[in-house]
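>>> What would the 3D arrangement of this be:
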Amino acid sequence: MTTETPHTGGALAGLGRFCYRRRRLVLLSWIVGVIAVTIVGFGFGAAPDNDFSGGNSDSAKAQKLIEKHFPEQQGDTLTLAIKAEQGIDDPAAREKIEKIIAGLDASPITGPVTSPYEDQNLVTQDRRIARTTIPLTDKNVAKAEVKPLVDTVKEASGDGVTLGLGGEKAEKAETPAQGPGESVGVLAAAVILFIAFGSLVAMGLPIVTALLAILGGIALMKLVGHVVPSPDFTVILAAMVGLGVGIDYALFIVTRYKDSLQDGDDPESATVKAITTAGKAVLFAGTTVVIALLGLVVMGQRLMTGVAVATSVIVLVTMIAAVTLLPAFLGFTGHKISSLRLPGRTSRRHEPDGVPSLERRTLAERWAGVVQRKPLIAAVLAGAALLMLAAPTLSMRLSLPDASVQPHDRSSYTSHKIISEGFGPGYGAPLIFATPVDSTDADLRPVVEAVSKTEGIAYVTQPRVSNDGQAATFMAFPTTGYQDEATADLVHELRDDVLPKAPGGAGIYLGGPNAATIDLAEDTSSRLPLMIAVVIVLSLLLLIVLVRSVTIALQAAVMNLLSIGAAYGVIVAIVQWGWLGPTLGFPTEMPVTTWVPVMMFPVLFGLSMDYEVFLISRVREEYERTGDTRIAVTRGLARTAKVITAAAAIMIAVFTTSLLGPDIAVKQGGLGMAVAVLIDATIIRMVLVPAVMELCGKANWWMPGRRAPKATSAAQPRVGEEARV
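Sure thing, here's the model as predicted:
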C-alpha cells in the first residue's frame, strides 16, 4: 500500500488534506451554515418578480404612460366567462350565474363586480355567452386567496352552464405545485449511481453532498434576490441544474477516489489525489458553467440577469461542496466506500501498468477503434445527423405562455375558450395605445379610425383622456389570438405603417401584454447572437488554459454548438410543430417560451464543457504517456466512458422529471436540456470527438509558442503528472 501522500504541494492538495483530517469540523460547519442560511433565506428571502416589461420598447413606453396617468387601471383583474346552452336569460341559468357573481362580489379580495345583466356590452347578440371583469383589491394577493374563487367557479359548471375564471392570478392559483419531479430525479440518480458504483455507500455520498449544497444554495439565492430579482421559475430551474451538476461533480471525485484506492493508495492519499485531479477539473467545469450563465447579463434584460445570478449561486455552492464537504465525507468512509455492495459485483481488476489488456478491452475501447478506422465517414455522418436535428431551429418562434396553451382541464383555459368563441380570439390579446396629449380635449379620432380600418382588427374602443389631461389611451382587439403569428405581424404593421401615416399617430405608443410579449421575443432574438458569442469566447479562453490546446478548445466549441442546435431543433419539432407534444405533456402546438432557448444555451454550453474537461483531461494524460493520439483517445475514452455515461444519465433523469410538473415553460427547458445532454454523451463524445481527434492527429495539441509534448519512457505518469488534469 502506498503510504506517501502524492501532490504534497498546491492549494488544492492542502484543501483536500485539511478537509480529510478536520472532517468533523468541516461537516459541522456545513450543517450549521446550511441551517442558518436556510432559516434566513426562506424566512426573509425576496419574493419573485415576474415583470418582464421594461427597456426602451414601444410597449414599455406605453406602460409607463398608463402607470403615471391612469393609476385607476393598475389593479389586477380576473375575467369570469359564462356560456349557457339555453341562453343566460334561462331562469335556471340566471339563478346560477347571479349566485356566482354575488359570491365573487362578496369576496374580501375583490372590488365591485358588474353583472352582464346590467351591461349589454358584456353579452353576445345571441345571449348565450357573457363575460365580466372582477377587480382585485390587492396587487399582491396570494395564490391561496384566489384559489377558492377558481374552485367555486369551476365547481358551479354543469346543467347546461359552463363557467371559467381567467386572468394571470387565476392561472397561477390553479397551477399545481411542481409535484414529485425533484424527488423522482433524486431517486433516478440514486439508481444510476448504485448501478455505476455497485455500493450503497458510494451511491449515497454524491446525493447527500448535492442535496445539502442545493438546500443552502436555494436559500442563498433567495437572499440574493433582494439585490438582483428573478422570476418564479428560477427556483425550479436552479434546483434542476444544481441537482444535476452537484451529483455529477461528486460522482467524478468519488470515481477518482475509488480508482486510487484500487491502485493501492491509502484513504488520505486517495482523497488528496481525487481533489487535485478530478477536483481541479470540477473547479474548471463549474467555473465554465458560471461564466456561461453570466453571459446572460449581455441580454440586457433585468430578470434574465436575475436568473443568471441565481443559478450561478447554486452552481458555485455545489462546486464548493464537492471540494470541501465531499473530502470530509470520504474521511468518514475510508475503505468502506465500497460497503453494502450490489450482489454479484466485483471490483475492477488491477492491471500493473494501469492499462487494460487487449483481451479485456472495454466496449468503449472497441467502439473508439471502429470510429478511428473510418474517422472521416464517422464525422460526416454524425455532423449530418446533428444538422438535420437542428434544421427546425430556423423556424423557431418565441412567445410567453398564456391561457390558450394551458391544460384543457384548467378554469383559465375554459375562460379563454368561451371568450374566444363569443367575443373573438383577439379578446385575450388586446392592443393598448397610449400617447401624451396637451389637454382633455385631445382629438384621437383620426388615429382610432385608421386603426379600426386595418385588416386584422376586430373593433376599437373609444379613446379616454386622463384626469390630468396629459395622456390618452384606447384599445384595439385583433381578430387573431395571443400566440398567432398573424398578431405579431399586425403589431408591426400598425407601428411601421398605420400609425406613422395617421394624423397625430406618430407619437402614439402601442403596448399591452401581447405587444410586450412580442417586444420581449424580438429583443431576445436580436441579442441572442451576442450572448452566444460572449459565452463561447469566455469558455474557450478558460478551456485553453485547462487543456493547453487551441485546437481542442475550438473543437469543443463547434461540437457544443452542434449539440445545442440539435436540442433547439427537437424542442421546435415537439413544442411548436406538435410532434409527440401531447404525449410529453404539451396540450397544444405553441411557440417556444422566450426565455427557454436563452437559458438553455449557457447552461448546456457549460455542462458540455464539463464532459469535455473530464474526457480531454484523461486523453491528455494518456497522450503525455505515449505520444500517440489514437492510443490516447482510445484509453481516455475507455477510462471516462463509464463515469461520463453515468453523469449524463443522471442529468437526463433530472431534466426529464420536469415533464412531471405543471409549468409549460419549465417542461420545455427540461426537455431541451435532457435532449442536449443525450446528444452530447452519445453522438458528440462517442463519435465526433474520437473521429475529429483522429483526423487532427498531432495538431490536436497545437498551442502557439509551444512544442507538442513528448511521451515519457515509462508507462506510469511522471511525478505530479495527474495534478495537471
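
>>> From now on I want contacts and neighbour counts done on CA atoms only, so please keep to that.
OK.

>>> Look up how far Thr640 lies from Val141.
Relative to Thr640, Val141 is positioned 52 Å away (Cα to Cα, to the nearest Å).

>>> ok, those two, which is more surrounded?
Counting neighbours by other Cα atoms under 10 Å for Val141 and for Thr640 shows that Thr640 has the greater number, 21 against 14.

>>> who's in contact with the more buried one?
614-615, 618 (Cα atoms under 8 Å, 6 or more residues apart in numbering).

>>> Would you mind putting those residues into TSV with distance to Leu542, neighbour count and secondary structure alongside?
Converted to TSV, the contacts of Thr640 look like this (distance: Cα to Cα, whole Å; neighbours: other Cα atoms under 10 Å; DSSP: H, G, I helix; E, B strand; the rest coil):
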residue	distance to Leu542	neighbour count	secondary structure
Phe614	14	23	helix
Leu615	16	22	helix
Arg618	18	21	helix
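
>>> Arrange those residues in TSV, one row each, with distance to Ile664 as further columns.
Listed next are the contacts of Thr640 as TSV, based on distance: Cα to Cα, whole Å:
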residue	distance to Ile664
Phe614	33
Leu615	34
Arg618	40
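
>>> where do the helices sit along the stretch 251-400 of the chain?
For the stretch 251-400 of the chain, applying DSSP state H, counting those that start in this stretch gives helices covering 267-274, 280-294, 302-333, 363-373, 375-390.

>>> any chance of those helices in a markdown table, plus mean neighbour count?
Converted to a markdown table, these look like this (neighbours: other Cα atoms under 10 Å):
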| stretch | mean neighbour count |
| --- | --- |
| helix 267-274 | 27 |
| helix 280-294 | 25 |
| helix 302-333 | 24 |
| helix 363-373 | 18 |
| helix 375-390 | 17 |
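
>>> For the comparison step, fold the sequence that follows:
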Amino acid sequence: MFHRIGRTVVRHPVWTIVAWLIAAVAIIATAPSLPSNSDESSFLPSSYESIKAMDVQEKAFPAAFTPAAIVLYQRTDGAALTDADKSEITKITDELGKKKIDQVQKVVEGSASKDGKYQTALVQMNKETAGQPKQADAAKALRDDSTALAKGTDLKVQVGGQAAQALDQQDAGKTSDAVALVGSLLIIIITLAIIFRSPIIAIMPLVILTGVVFTVANALIADATKIFGLQANSSISALLIVVVLGVGTDYFLFLMFRYRERLRAGDEPKEAMINSVTRVGEAIASAAGAVIISFLALALSTLGFLTQLGPALAILVAVTLIAGLTLFPAICSLIPPRALFWPGKKWQQEPSDARFAAIGRVVGRRSGMVAIVSGLVMLLLALGTLGYKASYDLASGSIPKTKESMVVQDTLQKAYSAGAAEPTSVFLTSTSNKPLGSVDYTAYADKLKKVDGVADVSFDQKNDLNKDGTTANFTVTLKYESASDKAIAAVGDVRTVAHDNAPPGTEALVGGSSSIFKDINAAVNHDYKTVFPVAAILIMIILGLLLRSVVAPWYLIASVALGFGATLGATVLIFGRGDGLIFLLPIIMYLFVVAIGTDYNILMIARLREEAQEGREPREAASMALRHAGPTIGAAGFILAATFATLMLSGNAFLTQMGFAVAFGIIVAAFVMAMFFTPSLTALMGHAAWWPGHADRTREAAPGGPAPERELDESGHR
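Take a look at the predicted model:
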C-alpha cells in the first residue's frame, strides 16, 4: 500500500499539490468559527450532584445567581472606607447596572469586609452564555466603565470573578500562543539547518505545517466541534500549535533521513523517494495511528475539556499524517537533490555515524546491562509519583498572578473568609413537590455548621425559601479557598451530613464551586480507570498488527508505561510540592508520553525488524538499528521536546507544567527508552520477541517476497 502511495505521489507531484490546495480552500471556506468555553461546570455531565444542584437553583431561585463577575472597591491609600466612599460605591454600582452592558443582567451591592477596607458589587450575567468569549468582553467593559466612573474619587476599582478570569486567560493565551509559535519555529529552523545544512529543508516543513496543515486541521476541528456539539476551550490553541509543529517535523525527519539514506545507497532521486515512503510509511502510519487512538480514547472521558481536546488532537495528527505521506514527498520530489540539500555538500557521503555506531555496539554486546541500567533510571524517577497531589484551581494555573482577576481573588481570600468569594449552597427540596412545611430549618443549619471546615451557615426563611415553599437554600461558607484540597474534602463532609440529615420526604443537593471540583475529582478518577487502559489496549493492538507478534507489544507498552511513571515522578519532584499539579496533567502527559513514546519505539523496532530481515542475528540487528535509526530518533526527540519546552516560557502555570512534563517525557522516550531499553530487550529476547509470527525472517525466505535492499555496512559496502 505504501509503495503505491509513494509511487502515485512521486510520479504525479503537481496533481498531488493541486489536490491539497483545492481541498484546503474548500475546507477552510466552509468551516464555522470555533467557539470557546472556559466555564468549569461545562466540564461535567448532568449526572453529577453539583450540576443537579445548579438545575435546582435555576428552577427554584431564578432571581438568585452565582456572580459571573465581582467588582472590588477599596481606597487608593489602603485606609478603611469612609461614609463618603460608601456613597460613591453605591453610585458607581447603580451606574454600572444602568449602562446595560451586553450580557450583564444585574449589578447589586455585595458585602463589606470585616476590616472595613473593602466593598464588593456582584454582577449577574446570562447563564446561557456562561464561559463564552462574549462574557469576557462584558468583563472588559465593566473594567473600563467602573474605572471611568471612579475617576475623581479616592476609590480604586478592580473586576474579578469567572468572566474576568476568562478575559485574563484570553490575554495570557495570546502570549502563550506567540511564545510557543516563535520558540518552536526558531528551534525547528536552527536544528534542521544544523542537521541538513540546507535552508530549504529548514524552512519547508514550517511553511507546510503552519500554512496548510494547521489551517486545514483547525477548520476540521471547528466542523467536528459544531457537528458533535463539543466544548471548545481557549487554552488548547497553544497546544495545537506545538503538536502540529513537533509531530509534523518528526514525520518530515523520518522521511528525509530515509530519503538521504536511499540517495547515498545509489537510488535515482524519484526511486529513492518512492522507496523512502515505502520503507518508512508503515512506521509513520503506525506511529500516527497510535497517537490518534490515544487521543480518541479521551472521548471516553467524562470531562468536557478532554472530550474536546482528544478529537481535536486526533484530527490534527491525522491531517499531519496525510501530509507526511503525500504533500511532503510530492514537494521534495519536484526539487532536485542538489537544490534540496544546497549548499550542503556531504549529503551524498555516507557518514561514519561514530556516536550512534558506538551506542549500537554497546547495546548489541551488553544488552543485559543496558536493559538493567536504563530500566533502573526510569524506575527510580517513577518513585516520585508517590508524592503526587492534584490541584483543581484552573484559573490560578492558567493565569499569571499579576493579572487583575487573580489580584481580586487573592484580595477576597485575605479580606473575607477564604470561601466567601464562592460559597457552597445546600438545597433541601421536597420530593413530592409539596411545601416543606414542618422542616426544622434551624436544626438542619446547625447540623451543617458542625461540619469540620465550615465557617458559617446562613438561612433566612423569608429570602431563602422559594415562593412555592418546596426548596430551601442554605448558604455554607467554608474556611478554605474553593479549589483547595481542604475545601474539596470539606464539601464531601457537607454532602454526607446534608444527605444523612435530610428530613423524610426531602432530598439534599450540594452545589457551588467546591462541589464542582469534588465532582471533577471523581470524573478524573473515572478517566484514570477508563481512558488509560483503553488507550494502552488499542496501542497494543496496533503494535501487534504492525509486528505480527503477541510478545513484543507487551514489553513495548510496559516500557512506555515505565517512561510515563518516570516522567510523572520527575514532574512531581519539581512542580508538585506546593499546591500540586494541575489535575488534567497526568491524563495529558499519559497520552503524549505513551503515544509519542510509542512513535519512537515503533520507528526503532521497525528498523530492527528490517535489519533482522536482512539476515542479521538479534544482537547485530539491534546494533545496526541504533546506527541507522538513532540519528533520526535523536533529532526528532530533541526537536519535539524543545518545542514543548517553549510552553514553559508562557507565564502560564498549567502550560509550564505541561511543557516540562511532555518535554521530559519525550527525552526519556527518545534517549532512554527507544535508544537503549527497547532495542536491548529485543536483542535479549531474540527471535522469541516476534512469536508467533516470523516478522524477523530474511526476505529471501518469504515466499513471493521482494528482494532485499541491503543497506551500507560500516565499511560503506552493501
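
>>> related to what we said a few turns ago, what's the closest of the contacts of Thr640 of the first structure to Val437 of the first structure?
Phe614 (63.2 Å; Cα to Cα).

>>> now whatever residue of the second structure lines up with the closest one, nearest residue through space, not along the chain?
Aligning on TM-score structural alignment places Phe614 of the first structure opposite Leu603 in the second structure. Once flanking residues are discounted, Leu603 of the second structure sits nearest to Ala283: 5.7 Å by Cα to Cα, 6 or more residues apart in numbering.

>>> Please report the distance of that neighbour from Gln162 of the second structure.
Ala283 of the second structure is 45 Å from Gln162 of the second structure, by Cα to Cα.

>>> Let's verify the residue sitting nearest the centre point of the second structure: helix, strand, or coil?
With distances taken as Cα atoms, centre = their mean, Ile588 lies nearest the centre of the second structure, 4.8 Å away. With DSSP: H, G, I helix; E, B strand; the rest coil as the basis, Ile588 of the second structure sits in helix.

>>> Now do the same contact list for it.
Ile588 of the second structure sits in contact with no residue, where contact means Cα under 8 Å, 6+ apart.

>>> what's the matching range in the first structure for stretch 667-677 of the second structure?
Mapping stretch 667-677 of the second structure onto the first structure (TM-score structural alignment) gives residues 678-688.

>>> Break down the stretch 451-600 of the first structure into its helices, ranges please.
Going by DSSP H, counting those that start in this stretch, the stretch 451-600 of the first structure shows helices at 485-493, 499-501, 513-547, 550-571, 595-626.

>>> Beyond the last one, next helix or strand please.
Reading on from helix 595-626 of the first structure to the C-terminus, the next helix or strand found by DSSP states H and E is helix 629-656.

>>> what's next to the helix or strand just after that next one, contact-wise?
Using DSSP H and E, the helix or strand that follows helix 629-656 of the first structure in sequence is helix 664-679. The contact list for helix 664-679 of the first structure, computed with Cα under 8 Å, 6+ apart, reads 233, 236-237, 401, 406, 563-564, 566-568, 570-571, 575, 586, 592-593, 596-597, 599-600, 604, 608, 648-649, 651-653, 655-659, 661.

>>> Also compute the angle for helix 664-679 of the first structure relative to helix 629-656, please.
160 degrees (axes from the mean of the first three to the mean of the last three Cα atoms, to 10 degrees).

>>> what's the mean distance for helix 664-679 of the first structure versus the second structure?
Compared with the second structure after fitting, helix 664-679 of the first structure deviates on average by 1.9 Å (mean Cα distance after the TM-score superposition for the first structure).

>>> how far is the helix or strand following that helix from where the chain is centred?
Next along the chain after helix 664-679 of the first structure, taking DSSP H and E as the criterion, comes helix 689-696. Put simply, helix 689-696 of the first structure sits 31 Å off its chain's centre (Cα atoms, centre = their mean, to the nearest Å).

>>> Helix 689-696 of the first structure against the second structure, how far on average?
Looks like 2.8 Å for helix 689-696 of the first structure (mean Cα distance after the TM-score superposition for the first structure).

>>> Could I get the full set of strands for the stretch 351-500 of the first structure?
398-399, 431-436, 457-460, 464-465, 471-478 (DSSP state E, counting those that start in this stretch).

>>> Can you get me a residue count around Glu449 of the first structure?
Glu449 of the first structure: 12 neighbours (other Cα under 10 Å).

>>> Please tell me how far the aligned partner of it in the second structure sits from Thr82 of the second structure.
Matched to the second structure by TM-score structural alignment, Glu449 of the first structure sits across from Asp446. Going from Asp446 of the second structure to Thr82 of the second structure by Cα to Cα gives 36 Å.

>>> got it, and Gly492 of the second structure?
Following Cα to Cα, the distance that separates Gly492 of the second structure from Thr82 of the second structure is 41 Å.

>>> So for these two, which residue has more residues nearby?
Higher neighbour count among Gly492 of the second structure and Thr82: Gly492, with 17 against 12, using other Cα under 10 Å.
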